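Asks: Kindly return the folded structure for what I paste below:
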Amino acid sequence: MSHHRPWHKSSYSGGSGAECVEVAEGDTVFVRDTQNRELGHIEYSPAEWTSFLHDLKAGPLQ
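Replies: Okay, here's the model as predicted:
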């Protein structure tokens, strides 16, 4: 499955490269594991992604 939108490393990924998450934003937001791209991606609505990022900024997730 090919999607023609730019992927970028999430600013929430660890600096060591071991915890890299890539994001491609558009009408839906795609999220994938950099080290396991062949496994595909998860899709979120922009509102869901924004809510998730808000929760991350608020503190540790449980």
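Asks: Going by C-alpha atoms from here, please, whenever you check contacts or count neighbours.
Replies: OK.
Asks: quick one: contacts for S13?
Replies: Each residue near S13 by Cα atoms under 8 Å, 6 or more residues apart in numbering is listed here: 19-21.
Asks: Where neighbours are concerned, which of those has the most?
Replies: Most neighbours among the contacts of S13, by other Cα atoms under 10 Å: V21, with 21 neighbours.
Asks: here's the other one to compare against:
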Amino acid sequence: MSDQLNWFKSSYSDSEGGACVEVAFAARIHIRDSKTSHGPEIHLPAPAWSAFIAALQPEA
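Replies: As a prediction, this is how the structure comes out:
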């Protein structure tokens, strides 16, 4: 299934090729390490992804 997803690199990923996270949006959110594209993935429902991103945002 991963090969059919439209993966993109996170805007927060290291441009040096170090810390790179790729994300694909489908019925669930798919997350993987770009250095191991055939390795394990995390699959989350959209509300869980939104809560995760919100928790990372600095408080205003």
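Asks: Out of the contacts of S13 of structure 1, which is nearest to D33 of structure 1?
Replies: V21 (4.8 Å; Cα to Cα).
Asks: hang on, that closest one packs against S10?
Replies: Yes. The pair V21 of structure 1 / S10 is scored as a contact, 5.6 Å apart, by Cα atoms under 8 Å.
Asks: and in structure 2, which of the contacts of S13 of structure 1 remain?
Replies: Contacts conserved in structure 2 for these, using both residues aligned by TM-score structural alignment, their matches' Cα atoms under 8 Å: 19-21.
Asks: of those, closest to F30 of structure 1?
Replies: V21 (10.3 Å).
Asks: how about a markdown table for the kept ones among the contacts of S13 of structure 1, with secondary structure and distance to G40 of structure 1 added?
Replies: Putting the kept ones among the contacts of S13 of structure 1 into a markdown table (DSSP: H, G, I helix; E, B strand; the rest coil; distance: Cα to Cα, whole Å) gives the following:
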| residue | secondary structure | distance to G40 of structure 1 |
| --- | --- | --- |
| E19 | coil | 16 |
| C20 | coil | 14 |
| V21 | strand | 12 |
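Asks: could the residues you listed go into JSON lines alongside distance to P46 of structure 1?
Replies: Shown next, in JSON lines, are the kept ones among the contacts of S13 of structure 1 (distance: Cα to Cα, whole Å):
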{"residue": "E19", "distance to P46 of structure 1": "23"}
{"residue": "C20", "distance to P46 of structure 1": "20"}
{"residue": "V21", "distance to P46 of structure 1": "17"}
